[in-house]
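**Q** I need the structure of the sequence given here:
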Amino acid sequence: MLSDGVCPNAYTFSCVLRSCASTRSIDMGIKIHGDIEEMEQVRSNPYVCNALVDMYMKCGMSLKAREVFKCNPVRDVVSWTSLVVGCIMEGQCEEAMNCFKQMQSEGFQPNAISFTCMLNACSYTNAVKEGRALHAEIEKKGLHESDLLVGTALVNMYMKCGLLDKGLEVFNKLPVQDLVTWTALIVGYVGHADVEEAFMYYSQMQVEGFFPDSITMTSVLKACSGLGRAQVGKEVHTRLLAMELLDKDATLCNGLISMYAKYGLLADAQKVFNNTQTHDVISWTALIMGYAQSGDVDDVTCLFDEMISKGIRPDSVTFITVLNACSHSGLVEKGQTYFEAMSEVYGLVPISRHHACMIDLHCRMGQIAEAVALAYRLPFHPCSSMWRRLLSACQNLRELEYGSHLFEQSVQANDNDAALYVFMGNIMTMSRYKVQLPEYV
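**A** Below is the predicted model:
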C-alpha cells in the first residue's frame, strides 16, 4: 500500500497495531508508532491511541503504554480498559484495580469487558471483598443477566476464591449457560479438591448437551488424580482417545501421565509418555514423580539424566522430586550433587522444600551434625516442619545436646508448635535428664 503511494488512515493504523499486539511484534509496532507521530491528524485519533496502548501493554511495555495513555487527548472506557487489561497480563492486579477506580472517578462507566477483566483480577488475587462490590455494581446494571461473559466471570471469580456455594448460586441464576460457564464451575470444584462435585457437574453438563473441550478435560484429569479411582481415570483416557484430543494438546498428555503416575500405574504412565510426540519438563517430571513414589530411585536418576540429555532443563518441582527420592533412599552424595547443580548449573534458587529434603536426607542417615549445620546456613528461618524433622532425628538418636540447642532456637524464633515440646520431652526422657522447659505460649 505504501509503495503504491497510498497513505494509511487512522482505521488502517488501528488494524495494523491490533495485529502487532496479537502477534507480540513489538519492533514493527514501534516503527508504526514512529510513522504515526509524523501524522498529526492520526496521532490525535482516539482509536489509534487506544490501539497503541493495547499494543504496548500486550507486548509487555507497560511504561510506554502509560506514557501514550497520558498523552491521549480523548480518553474513553476503551483506553482505560486497555490499561486495565495490560496491568492484569503483567500480574499487576492491584494496579489494575487502582486504574479501574480512577476510571470511574473520572466519570467513565465500565462496560461488560471492563467488569470481566476486573473480575478476573479478583480471581487471581483472591480479592473477595472487591469481587463482591463488583458483583453489586453488575447487578445494578443488569449485566449478569444480559451478558454471558460477565456471568461466567462472576462464576469463575467466586469459584477461584473458594466461595463454591456462591459460585453455584450465580451459575444457577444465569439465564443461559455455555461450555465456558460449565467449565468454570468444574475447574472451581477441582481447584478446591471437591472432586465428587466436579464429576457430578461434568456428567450433568453432557446431559444438558454440552460436550467438553481440552480445557474441561484437563480439569477432569486433575479430578481423576484426586479421586483415587483408577477405573474412572481409564474411562476418561478412553474418552480422550475417542475425541482425538491427545495428538493436539500436550497439556492433556501431561495430565494423563500425572494421573497414572499418582495411581502407581507406571506402565500406563510410561505408555502415554512414549506415545506423546513432544515432551516438556512437566511430562518428564510427572513420570519421574511416579517412579519416585514407587521407591525406584534408580529409575528416577536414570530418567533425570535422560531428560538432561534430551536438552530439557529441570525446574524447581523436578529437583524436589529427585531430592525427595534421594532422601528416602539414603543417597547422600547424589542428593548433594543434585542440590548443588540447582544453582551452579541451572541457576535455580533453592526454596524451603529443597532445603527440607536435604535436612531430611542427613537426618535419615543419622548425620545430625550435617543436618543442623545446613539448617543454620539457611537464608531464612526454618519452618515448623524443619524443626520437627530435626528434633525427631535428635529423639531417634538420643542427641540431648543438639536437641536442647535446637529446641531453644525454635522457641527464640517464636515457633510455638506443640509437637516441638513433645519431641523435646521425649528426648529428655530417653536421656534420663530433666531440664526446665520454657513456658508454652
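**Q** going forward, measure contacts between C-alpha atoms and count neighbours the same way
**A** Will do.
**Q** any idea how far the residue nearest the centre of the chain is from Phe115?
**A** What sits nearest the mean C-alpha location of the chain, by C-alpha atoms, centre = their mean, is Tyr124, with 9.6 Å. In this structure, Tyr124 and Phe115 are separated by 14 Å, where distance is defined by C-alpha to C-alpha, to the nearest Å.
**Q** how about Val345?
**A** Following C-alpha to C-alpha, the distance that separates Val345 from Phe115 is 45 Å.
**Q** looking only at neighbour counts, state which of the two leads.
**A** More neighbours sit around Phe115 than around the other of Val345 and Phe115, counting by other C-alpha atoms under 10 Å; the figures are 23 against 9.
**Q** need the contact list for the more buried one.
**A** Remark: with contacts taken as C-alpha atoms under 8 Å, 6 or more residues apart in numbering, Phe115 is in contact with 134, 138, 150.
**Q** in strands, which of these fall?
**A** Judged by DSSP state E, strands contain none of those.
**Q** in ChimeraX, how would I select the buried members of these?
**A** Per 16 or more other C-alpha atoms under 10 Å, the buried members of the contacts of Phe115 correspond to this ChimeraX selection:
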select :134,138,150
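**Q** could I get the contacts of Phe115 as TSV with distance to Leu221?
**A** Below are the contacts of Phe115 laid out as TSV (distance: C-alpha to C-alpha, whole Å):
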residue	distance to Leu221
Leu134	32
Ile138	34
Val150	27
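**Q** one more to put side by side:
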Amino acid sequence: MNRHLLRAEDTEFVGLLRACSRAKDLRAGVRLHAELLKEGIPEISFLVQDALVQMYVKCGAVLKAYELLVGLRVKNTTSWNNVIAAFIGCGQCPEALDCFDQLKRQGVPANSVTFSCALKACARIRAVSKGEQIHDEIAIQGLLGCSIILGAALVDMYAKCGSLIMAEQVLKSLPNRNVITWTALVSGFALHGHGHDALRCFELMLHEGLSPDAVTFVGVLKACGNIKAAAKGERFHDEIIRKGLLRGNNVLLAALIDMYVKCGCLMKAWDILEENPDSDVFCWTSLIEGYVEQGLSEEALECFKLMKQKGVSPTTVTFASVLKACGSIGAVESGEQIHEEISRQGLLLDDFVLGSALVDMYVKCGALLKAKKARDQLPVHDLVSWTTLIAGYAQQGQNQEALNCFKQMEHFDVSPNEVTFTCILNACSHSGLVEEGEMYFTLMYTNYGIKPVLEHYACMVDLYGRAGLFNLAISFVSKIPFDDYMAVWRSVLKACEKRKDVTIGRWAFEHALQIHNGDAALYDLMSNIYRSAGMQENMESIEAVRAESKSWEKMVSF
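**A** Just a heads-up that it's a prediction; the model follows:
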C-alpha cells in the first residue's frame, strides 16, 4: 500500500479503527497504527488521528492516546476531551488535569465540555486551587451564561472541595439554574455534614418551581441521616414512592436504608430491604454497618449470612464491617471463617483497610497470636496494622511484646503516630518502665516531630503515679503546656476506671480536688472507679461528699 493510496483510503482506515474500538481489540488497533507509521506518511489526516485516539481510549490504553495527542499535535478539541474524560473514568484525575494543561500549551481551544471535565477532576481529588484557576478562565471567556452543565460542574467542584459558601455564591450568580445545579449544592452540604443547610437549599430549589430527581433525593436523605431527622426522612420516602423513583434504583434505595440506619430506625431499614428483593450489596452493607454502629453485632452477622444466602457478594467494606462485629462480641470462629473467605478472594493483596480490620478483629477477640500471624501475612505492613497489634499487646498486659513490636515497626521504617505512642506509653506505665517511658516521650517529638497531646501527658502522669513517684507526677503536671490541668487529671481517672485501678484513682482524685473541688466530673469519675471495682460503699461515700460540696457552694454563693 503506497503513500498516495493510503491518503485516498483514509475512510477505510477510519472504519477499521472504529471496528477495533467497538470490539476493544487493542492488538488489531496497534497493528493498524504500525502499518500507518510504516508507510512513512509525513502527516496523518485529522480524520485518522481522531480515530486512532478514540481506538486507544476505547481499548483502555489512555496513556497511549495521550501520547498520540501530544506527538501528532492533534488540534481537535473533541479528541482531547475524550482523553481527559477517559483519565477521569480510570480514576487518574491528576493525569486528566495534566492533559488539560497540555491542551492549552498546544493551543487547542477549550470548550464547555473541556472545562466541565477539568472541574470534575478537581472535584474528585479536592483540588480547589486548580478549580479556582479554571473558574477564572471560564469567567474570562464568559461561558457560564450559555452552559448550565458547566455551571453545575463549577458548583459541584466547590461543593465537593468543601468551599460551600463559594458553591452557593456561584449558584446564585448563574443566569439559569436547574435541578442539576441545585442538586450539586444540596449534595455538597450533605456530604460535609451540613444537613440543615442541605435541606434549606432543597426548600429554595422547590421555591423556584423545580422538581427533585432521584439524585436530589439521595442528597436530602443523607442530610436527614446527618441530623437524625427521621420524620422528614419518612416524608421524603413517601414522596419517592409516589414518584416511583425506587424502581431499579439501588443507589437511592441504599441512601434510604442508610438514612433510617443513621436515625436509629433499624427495623424500618430492614423492612425496606425485605420489600426490595433486588437490593444490591450497598443496601445490605448499609444495614450491616448500622447494626454494628448500634452495638447489635449478632444481628449484623445474621444479616451478613442472609445476604450471602440471597446470592449477594460482599465487598471489602462489607467484610470490614462484619469483622468489626466479630471483634466486638469475641466471635473469633466466625472471624476466622470470614478471614478464609477474604483470603480465597485475594482481597488482602491491595486493601490496607481490610487487612487492618482483620488484625483488629483478632486483637479484640484476644487472639494475639492469630493477630500477629494475620499481620505477618499481609503484603504490606502499614501503620494502622502495626498500631493495632501494639494496642492489643498493651491491652492484654503483654507490655514487653508491645515494646518489641514497636521496635520491629521502627526496623521496617514505619513511622509511628500519636496513637502508637499512646499505646507505648501505656505499656511502659503498666510495666513500671519509667526510664523507657521518659525516653519514648522525648523520642516522640525529637525524632518524629509529634507534638504531645493530652493523652500522652496523662500517660506520663499515670506512669509516675504507678511507680510511686508522686512528686515527679505533680511536677510533670505543672509543666504541661495546657491551661486546663484538670483535663489531664480527668484523663488519668478515666484510665483508672477502665482498668479498675482504685489506688491511682484515689491519688489522682485527691490532687485534682486541690485544684478544683467543684468539678462534678471528678466525683462522677471516682464514683465510676469504685463501681467498676465493685466497691459499693465507697461509691456511696463519694456521692455523699459530692452532695456536701454542692451544699457548701450554695451557702457560699448565698
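**Q** about what we covered before: relative to Arg239 of structure 1, which of the contacts of Phe115 of structure 1 is nearest.
**A** Val150 (31.0 Å; C-alpha to C-alpha).
**Q** tell me the contacts of Cys224 of structure 1?
**A** Applying C-alpha under 8 Å, 6+ apart, the residues contacting Cys224 of structure 1 are 195, 230, 232-233, 259.
**Q** which one in structure 2 is aligned with it?
**A** Matched to structure 2 by TM-score structural alignment, Cys224 of structure 1 sits across from Cys326.
**Q** for that match, pull up the helix or strand it's in.
**A** Secondary structure from DSSP states H and E places Cys326 of structure 2 in helix 316-329.
**Q** next, the angle helix 316-329 makes with the next helix or strand after that helix.
**A** Along the chain past helix 316-329 of structure 2, the next helix or strand (assigned with DSSP H and E) turns out to be helix 332-344. In terms of direction (axes from the mean of the first three to the mean of the last three C-alpha atoms, to 10 degrees), helix 332-344 of structure 2 departs from helix 316-329 by 160 degrees.
**Q** in structure 1, what stretch matches the helix or strand following helix 332-344 of structure 2?
**A** Using DSSP H and E, the helix or strand that directly follows helix 332-344 of structure 2 along the chain is helix 352-364. Residues 250-262 of structure 1 are where helix 352-364 of structure 2 aligns, taking TM-score structural alignment as the criterion.
**Q** average offset of the matching stretch relative to structure 2?
**A** Stretch 250-262 of structure 1: mean distance to aligned residues in structure 2 after superposition is 1.6 Å, counting by mean C-alpha distance after the TM-score superposition for structure 1.
**Q** off-centre distance for that stretch?
**A** Here the centre of mass of C-alpha atoms in stretch 250-262 of structure 1, compared against the chain's by C-alpha atoms, centre = their mean, to the nearest Å, lies 17 Å away.
**Q** what's in contact with it?
**A** For stretch 250-262 of structure 1, with C-alpha under 8 Å, 6+ apart as the criterion, the contacting residues are 214, 217-218, 221-222, 224-225, 230, 233, 237, 245-246, 266, 268-270, 272-273, 276, 278-279, 282-283, 286-287, 289-291, 293.
**Q** buried subset of those residues as a ChimeraX selection?
**A** Buried residues among the contacts of stretch 250-262 of structure 1 (16+ other C-alpha under 10 Å), as a ChimeraX selection:
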select :214,217,218,221,222,224,225,230,233,237,245,246,266,268,269,270,272,273,276,279,282,283,286,287,289,290,291,293
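**Q** about what we covered before: of the contacts of Phe115 of structure 1, closest to Thr181 of structure 1?
**A** Val150 (10.2 Å).
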